[in-house]
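In: One predicted model, sequence on top.
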Amino acid sequence: MAMSRTDPDDQSAQSPRNGLLSRRGRLRRFVRVSILVCLIIIGAVFGGFLWFADSVASMRPPRATKADAIIVLTGGYLRIDQAVGLLRDGVGKRLLISGVNPSTTRAQIRKMTQSSSDLFTCCVDMGYQAVDTIGNANEAAKWINDHGYTSVVVVTNNYHMHRSLHELRSTSPDTNFIAYPVINSDLARTNWFSNPDVVRTMIAEYMKFVLAAVRDLTGLGKGNGLRNGSSNV
């Protein structure tokens, strides 16, 4: 019986071709997997933003609440004004105004909120060390620990609330933080997505919130957010 023989020239011609086809196949698989991973990441980020925006738009101050104390994170007149109002109403026994500009005095804030000097003298503390939300959390953590509080109402804008609670719970995991969002406009009843300023604010806060979560998972790039490295309230 005749034996078939493979021409050596055919083998040498096929080997490079087969290797090239194999490399192309691996490259195509790599590209497909990369595209799939990118689509999953984009979908997760977009889905997360939709959750974040819907959550912010639906936030409402609690109808009735009571806590040991109140913390307000500076950044707008309405925040401090509402926090002082909560203190006046007996929602908490003491108020920390965190992140106060060093050039702002107690008398100026008292006048701005039209509060009595007795209320400020007995029950309001000024925090001058925090320069960002991380600093607010560290400044608040020391204040909470010094006073032995276990429940605290947090006053800040609705779009800033998720990140604020994340940082506060990270530094004071044993404290029960109660969100009291300040709402400048009713986002749930308006087409906020047609307002470029609101959309930019939402996107910026969402990205900061995501970066804060990633930073805590990796442990990279987190400072203390304080002017002098320690919080003296």
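Out: Received it, and whenever you're ready, just let me know what you need.
In: C-alpha only now, for contacts and for neighbours.
Out: Will do.
In: So which elements touch the lengthiest helix in the chain?
Out: When the chain is parsed with DSSP state H, its longest helix is helix 8-57. Packed against helix 8-57 by the contact rule (3 or more Cα pairs under 8 Å, 6 or more residues apart in numbering; DSSP states H and E) you find helix 158-171, helix 196-218.
In: tell me what the following helix or strand past that helix is packed against?
Out: The first helix or strand that comes after helix 8-57 along the chain, using DSSP states H and E, is strand 69-73. Contact partners of strand 69-73 among helices and strands, from 3+ Cα pairs under 8 Å, 6+ apart: helix 77-88, strand 95-98, helix 133-147, strand 151-157.
In: tell me the angle strand 69-73 makes with strand 151-157.
Out: Relative orientation of strand 69-73 and strand 151-157, computed by axes from the mean of the first three to the mean of the last three Cα atoms, to 10 degrees: 20 degrees.
In: Give me the angle between strand 69-73 and helix 133-147.
Out: Per the same axes, to 10 degrees, the angle that strand 69-73 makes with helix 133-147 is 160 degrees.
In: so which of the helices and strands packed on helix 8-57 is the most packed in?
Out: Per residue and on average, the most neighbours among those fall to helix 158-171, with a mean of 20 (mean count of other Cα atoms under 10 Å).
In: how far off helix 133-147 does that helix point, in degrees?
Out: Relative orientation of helix 158-171 versus helix 133-147 (the same axes, to 10 degrees): 50 degrees.
In: What are the buried residues along whichever strand or helix holds residue 121?
Out: Assessed by DSSP H and E, residue 121 sits inside helix 117-123. Residues 120, 123 are the ones in helix 117-123 that count as buried (16 or more other Cα atoms under 10 Å).
In: another one to put next to it:
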Amino acid sequence: MTAPAVIDTRSVGRTYEAVSGPVRALDGVSFAVRAGELVAIIGPSGSGKSTLLNILGLLDRPGEGTYLLDGVDTAGLREKERTRLRAERIGFVFQAFHLVAHKSAGVNVVLPLVYNRAPRHERRRAAEQALDRVNLRHRMDALPHTLSGGEKQRVAIARATVHRPSLLLCDEPTGNLDTESTGMIMDHLAQLASEGLAVVVVTHDLTVAERADRVLRVKDGRLDRAEETCGR
């Protein structure tokens, strides 16, 4: 049985107004990502990757076309509804980690549960489980400055997945990491995908892209082509 589409974009376009005139950031982008897939998006700077990621994360709206998230047409949603959908269905992982410096790893991880108003008695247990999944439960009370780069990113992954989203968006998640840590992070992302999460990784690193099930190449705002890889 084919897994359901978590992401379904249909002829998505986005144009920005600049001093020099209109800039066509995305043009007719159509693709789907299903539950259990690990998909990499690559392309040169200025190709439209960031614009696409912002639209997928409900941080921006397409100028034309359709974007369905878990079957929900996001075009007609009010901002409050988009915010709720983003908080419930999407996790974000960034190159710079974005951990709260004066909060422990465990407190950082529970932040999405606080925003989603999860019962207080459930938060610590959920944080422990999320950190255990990235082999960092023993660092529950550690402050970010005591963690290595790889550990910080693993905490960020735990935070992004503690509320059990259906989509994980990763923006250059290994950009600040060494080769060993990069491999470990990709192992975790592949494991999450194998458990049914839809994972999208924007990257410049071709060795990272090779770990994906599919690679989407973006060029001049268009989806140049998609290709299968050796996967995980």
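Out: Nice, I can see it. Everything numeric in this text was worked out from a predicted model, so none of it was measured.
In: tm score of chain vs chain?
Out: After superposition, the two chains reach a TM-score (TM-score structural alignment, normalised by the length of the second structure) of 0.28; 106 aligned residues with a Cα RMSD of 5.3 Å.
In: So for residue 40 of the first structure, which of the helices and strands packed on helix 8-57 of the first structure sits nearest?
Out: Closest to residue 40 of the first structure of these, according to Cα to Cα: helix 196-218, at 16.1 Å.
In: Run through the neighbouring helices and strands of the closest one.
Out: Counting contacts by 3+ Cα pairs under 8 Å, 6+ apart, helix 196-218 of the first structure packs against helix 8-57, helix 158-171.
In: what comes into contact with the last one?
Out: Looking back up the chat, that one is helix 158-171 of the first structure. 56-57, 59, 133-134, 136-138, 140-141, 154, 175, 177, 179, 181-183, 201-202, 205, 208-209, 212 (Cα atoms under 8 Å, 6 or more residues apart in numbering).
In: and it with helix 8-57, angle?
Out: Using the same axes, to 10 degrees: helix 158-171 of the first structure against helix 8-57 is 100 degrees.
In: which of the helices and strands packed on helix 196-218 of the first structure sits most buried?
Out: Once neighbours are counted as mean count of other Cα under 10 Å, the most buried of these proves to be helix 158-171, having a mean of 20.
In: Tally up the residues packed near the closest residue to residue 12 of the second structure other than its chain neighbours, please.
Out: By the measure of Cα to Cα, 6 or more residues apart in numbering, the closest residue to residue 12 of the second structure outside its immediate chain neighbours is residue 65, 4.2 Å from it. Burial measure for residue 65 of the second structure: 17 neighbouring residues, criterion other Cα atoms under 10 Å.
In: Confirm residue 65 of the second structure sits in a helix?
Out: No - counting by DSSP: H, G, I helix; E, B strand; the rest coil, residue 65 of the second structure falls outside a helix, being strand.
In: in the helix or strand hosting residue 181 of the second structure, what's buried?
Out: Secondary structure from DSSP H and E places residue 181 of the second structure in helix 179-194. The neighbour-count check on helix 179-194 of the second structure (16+ other Cα under 10 Å) flags 181-186, 188-194 as buried.
In: roughly how far apart are residue 5 of the second structure and residue 34 of the second structure?
Out: Look at residue 5 of the second structure and residue 34 of the second structure: by Cα to Cα, to the nearest Å, they are 4 Å apart.
In: I meant residue 217 of the second structure, not that one.
Out: Distance of residue 217 of the second structure to residue 34 of the second structure, given as Cα to Cα: 18 Å.
In: ok so, going back, quick one: the longest helix of the first structure to helix 196-218, angle?
Out: Using the same axes, to 10 degrees: helix 8-57 of the first structure against helix 196-218 is 120 degrees.
In: Does the helix holding residue 181 of the second structure pack against any helices or strands, and if so which?
Out: Looks like helix 179-194 of the second structure contacts strand 38-42, helix 149-161, strand 198-202 (3+ Cα pairs under 8 Å, 6+ apart).
In: mind running it again at 10 Å?
Out: strand 38-42, helix 120-133, helix 149-161, strand 167-171, strand 198-202, helix 206-209 (3 or more Cα pairs under 10 Å, 6 or more residues apart in numbering; DSSP states H and E).
In: which residue sits closest to residue 92 of the second structure, ignoring its sequence neighbours?
Out: In space, residue 92 of the second structure is closest to residue 169, 5.0 Å off (Cα to Cα, 6+ apart).
In: Assess the claim that that neighbour and residue 193 are in contact.
Out: No - here residue 169 of the second structure lies out of contact with residue 193, judged by Cα atoms under 10 Å, at a distance of 11.8 Å.
In: list residues touching both of the two?
Out: By the contact definition Cα atoms under 10 Å, 6 or more residues apart in numbering, residue 169 of the second structure and residue 193 are jointly contacted by 39, 199, 200.
In: Which residues in the helix or strand containing residue 110 of the first structure does the neighbour count mark as buried?
Out: Using DSSP H and E, residue 110 of the first structure maps to helix 106-112. Buried residues in helix 106-112 of the first structure, counted by 16+ other Cα under 10 Å: 109, 110.
In: Now rank the shared contacts of residue 169 and residue 193 of the second structure by neighbours and give me the top one.
Out: residue 39 leads these on contacts (other Cα under 10 Å) with 28 neighbours.
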